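Visitor: sequence unknown, structure follows:
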């Protein structure tokens, strides 16, 4: 018997007095001990469908259809009943644990609240249960970490706490909405393994929502593919991945094949070195966590934490070099130093014959030529674009700063937005009126406006669905091919790096442990850490098993 059965679900939202349809005719079911993967691009209706089915949408949503759980239609149920089963019968794991965990409450107390919300438990029993849950989700030294605050935990450990909250009352159904997005491959693999073990040990039904077909392939028994609010394909995972019926599913799988295999290597002709990073070392001063007790007090310094240790590498003219490694390995710190946004403790960075970064210099000391020649594209297009400025103003700003007349800057902005594949009428919009992929195109356009020699791209595709990722990578390749711009491409996603980079640097704990042509490193890695990263790439087991 299915744990949850959704029948002919439709969702629309009220906008300016009219109803905008977001989901239509969605039907599916999930059985005990099985995992249903729901995949699709951003805006396809994946999350909206599940929020609607569990009564979590706001009052502006009109929901029709049925969502039957234990014989009760959740869509018709009252709020009191829904509150009584959320957490107890249906657990939730959301995408961003940092936003969903209270920053000022210890993790043990937050897990305990998920239990006491559904019944009274003696203090000793509650603590024992919380420790049991922390052990089950593999938080090391649970007794020592139970009183830690979320800020003391890594992203992967915070997600484990979210999973502990979700399973605290042994629910029959767990809904995991993008639980591994933005996690590096080894942490992602461990979270998938944890969810699979919990499903197997407890017989829990799991609904796993993701835009990443490769991730879903590692965990799902059945797969539902959504597009524009409707289901385009629903079948067993093996059938979907080996014999997809929908052209849209085939296009998603084709995009994943592109991302999952090393790109054809460019000619090994000798390139002149554009960028040289020599002996770069960086440490950060660490401090204890602030004390709580009604007043925040400045804590005493704990000492120095080394981040980078003797980093050496070069980037040739017109070359794309990937920088990969786990979270905390120092990737973004290297990017910030190369871009002049941070200073090294030792070492230098040179562009051509000009050394522009030393231990005593940062971006404030850079001359205009270097500022123009080295640009940055950040990971979050939502945070890197000014929400109060129109796209036309954002794209005209580099030209205005370079001294171009206003009218000329406007025409250059029009040509620039067309160059990155966006309609000219987008110039009149604000960033909030664009999708994530469209915003990232604007960010790339701004970075390449003045023809830089080098662009530091820090996780520019990590939060985007696969087809949007493919478009962004194609855009970056075209910009390189057309203008000869070099890229330092920072990513935790080895599939993306394989699709775009000529060479790759593997960073671990602030040290480059391996480097070379991307195809060579990924096909025959020499270092154990590189092999570990490659073995953790999602979808690898499925591709090897069924030749997807």
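Guide: Yep, that arrived. Remember, it's a predicted structure, so these values are computed and weren't measured experimentally. Numbering: from 1, shown residues only.
Visitor: C-alpha from now on. contacts and neighbour counts both.
Guide: OK.
Visitor: what does stretch 139-158 rub up against?
Guide: 97-98, 101-109, 131, 134-135, 160, 183, 187-188, 191, 289 (C-alpha atoms under 8 Å, 6 or more residues apart in numbering).
Visitor: buried residues in it?
Guide: Going by neighbour count (16 or more other C-alpha atoms under 10 Å), the buried part of stretch 139-158 is 139, 142-143, 145-146, 148-151, 153, 155-158.
Visitor: how long is stretch 158-174 end to end?
Guide: Stretch 158-174 has an end-to-end distance of 17 Å (C-alpha to C-alpha, to the nearest Å).
Visitor: Show me which of the contacts of stretch 139-158 are buried.
Guide: Buried by 16+ other C-alpha under 10 Å: 97-98, 101, 106-109, 131, 134, 160, 183, 187-188, 191, out of the contacts of stretch 139-158.
Visitor: ok so, going back, nearest to residue 63 among the buried residues of stretch 139-158?
Guide: Using C-alpha to C-alpha, residue 158 is the member of the buried residues of stretch 139-158 that lies nearest residue 63, at 32.4 Å.
Visitor: Comparison target, given below:
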């Protein structure tokens, strides 16, 4: 018998007189102790369906249908009773724990609130219970970490804290909305193992929202595939992965297999010639930070060296905290190293020193950056046209008409419709925003682009489009890329060479095909074994 069932759910939004249908006729159910995965690309209605079913959408949403938890229809419960069900009987794990954790409250206080909202408990007993929860979800030294604030936790630790909050009252159902997105493969695998273990221990039902079939294949019993606000296919995971019935399911499955089956990955086409001359050379980089309350500096990089040739895409991989982004920021001239140098075409432009690095205009335009979160790196108050015009306004003497022509050509180059020029970032999808960020980075035809996790927040089909775009831009412009990612499948598909970082040190480097098919270092093998779906062979 179903613990939680949704029948003929429809959701429409009313904004400024416009009515938009987000979800149409969605039905699914999950039984105690089983896992239902809801998969689909961004905007398919996955999260909206669950938010609607649990009464978490704003008043601008009109929700029809039914959402039954045991015998109660959640869509018709009074607010007080609905709040009593959420938290106590239904726990939530959201995609971005940093946004869902209060930055000024300790982790312990926030987990404690999840308990005291539904129970009366003494202070000492509450603290003991929170410590036990932190230990249960795998937080080391919970007696000390209970008093830390979220910014002192890594991404994986913050997600574990969110899971502790979700299971605090032993709910019968956990809804996990993209719980592993933007986490590196080893942390991703650990979070999936944790959810599976908790489910087995308490018989909890689990609804897992994801854009990646490879991820859900590790844990799901049943899969509902959503596209355009509708469920196009729903079946047991074995049936979905061996005999998908809908073309879109086959498309998702193909993308998942490309990520998991690295044995089939060949060298990308149009690779940089082996005799191509070095473009970038980082030599002996060290980076240490001093933090309040700590006598000894925190070391982020130790003796790191790497090279990028003309027209080459080099992957930089490693788990969270390995130093990937720190290295990227040093290469981009946004940080000075504690020791070591970075040179572009044999000219050193970054070295130890005091104060911000001041680059000549030609060097500043020769190296550009694409950040992980395009919404955070784009000015929300500027249109796309204004954003893309800025590099030309600041660095060239072109007329307004010439800049307008360049911007229009730039939009076409990244395969965006001209209509986006008059829109603001909030009016674009995640994939469109990332295309705008890439367009801005290549506007002045840089020699090198540092792409720092540019795909981590995108669904798997959009990721494939951005990979194809980067490959085409490299071919058309001759631009080199330092591609920072935790997704080894993408790196295998896109890059010629790969550098593996662990705890600030290079542990392995070489051609992608050699490193991924004959890894020499145990950590590289661990990363490869952690790829979702690799063991299950989706």
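Guide: Looks like it came in fine. Because the structure is predicted, anything quoted here is derived from the model rather than measured.
Visitor: Post the TM-score for the overlay when you can.
Guide: The TM-score (TM-score structural alignment, normalised by the length of the second structure) is 0.96; 532 aligned residues with a C-alpha RMSD of 1.5 Å.
Visitor: out of the buried residues of stretch 139-158 of the first structure, which are inside helices?
Guide: Of these, the ones assigned to helices by DSSP state H are 142-143, 145, 155-158.
Visitor: List the ones among the buried ones among the contacts of stretch 139-158 of the first structure that fall in helices.
Guide: Residues of these located in helices (DSSP H): 97-98, 107-109, 131, 134, 160, 187-188, 191.
Visitor: Can you find the partner of residue 444 of the second structure in the first structure?
Guide: Matched by TM-score structural alignment, residue 444 of the second structure corresponds to residue 450 in the first structure.
Visitor: Run through the residues that contact the nearest residue to its match once chain neighbours are set aside.
Guide: Excluding the flanking residues, the one nearest residue 450 of the first structure by C-alpha to C-alpha, 6 or more residues apart in numbering is residue 372, at 6.6 Å. By C-alpha under 8 Å, 6+ apart, residue 372 of the first structure lies in contact with 450-452.
Visitor: Show me which of the ones in helices among the buried residues of stretch 139-158 of the first structure is closest to residue 457 of the first structure.
Guide: Distances from residue 457 of the first structure to these, taken by C-alpha to C-alpha, are shortest for residue 155, at 21.6 Å.
Visitor: ok, back up a step: tell me the two of the ones in helices among the buried residues of stretch 139-158 of the first structure that are most distant?
Guide: 143 and 155 (19.6 Å).
Visitor: Please pull up the equivalent of the residue nearest to residue 450 of the first structure in the second structure.
Guide: Aligned against the second structure by TM-score structural alignment, residue 372 of the first structure finds its counterpart in residue 365.
Visitor: Okay, that match and residue 389 of the second structure: tell me how far apart.
Guide: From residue 365 of the second structure to residue 389 of the second structure the distance is 14 Å (C-alpha to C-alpha).
Visitor: Can you show me the strands along the stretch 1-150 of the first structure?
Guide: Under the criterion DSSP state E, counting those that start in this stretch, the stretch 1-150 of the first structure contains strands at 4-15, 18-30, 35-39, 61-69, 72-73, 90-93.
Visitor: State the three-state secondary structure for residue 369 of the second structure.
Guide: Assigned with DSSP: H, G, I helix; E, B strand; the rest coil, residue 369 of the second structure falls in the strand class.
Visitor: Name the nearest residue to it, ignoring sequence neighbours.
Guide: Per C-alpha to C-alpha, 6+ apart, closest to residue 369 of the second structure is residue 450, 4.7 Å.
Visitor: hang on, that neighbour packs against residue 470?
Guide: No: the pair residue 450 of the second structure and residue 470 fails to qualify as a contact (C-alpha atoms under 8 Å) at a distance of 11.8 Å.
Visitor: residue contacts, the residue nearest the centre of the first structure?
Guide: Central residue of the first structure (C-alpha atoms, centre = their mean): residue 182, 2.6 Å from the mean position. By C-alpha under 8 Å, 6+ apart, the contact list for residue 182 of the first structure reads 462-463.
Visitor: Let me see the ranges of the strands in the stretch 351-500 of the second structure.
Guide: For the stretch 351-500 of the second structure, the strands defined by DSSP E, counting those that start in this stretch cover 367-370, 448-452, 480-484, 497-502.
Visitor: what does the second one contact?
Guide: Going back to what we said before, that points to strand 448-452 of the second structure. Residues outside strand 448-452 of the second structure that contact it (C-alpha under 8 Å, 6+ apart) are 325, 328, 331-332, 366-372, 441-442, 479-485.
Visitor: what's the mean distance for it versus the first structure?
Guide: Overlaying the first structure shows strand 448-452 of the second structure at a mean distance of 0.7 Å from the equivalent residues (mean C-alpha distance after the TM-score superposition for the first structure).
Visitor: Likewise for the longest one?
Guide: After superposition onto the first structure, strand 497-502 of the second structure lies on average 0.3 Å away from the residues it aligns with, using mean C-alpha distance after the TM-score superposition for the first structure.
Visitor: corresponding residues in the first structure for that strand?
Guide: Per TM-score structural alignment, the counterpart of strand 497-502 of the second structure in the first structure is residues 503-508.
Visitor: Tell me the counterpart of the residue nearest to the centre of the first structure in the second structure.
Guide: Here residue 182 of the first structure is matched to residue 182 in the second structure, going by TM-score structural alignment.
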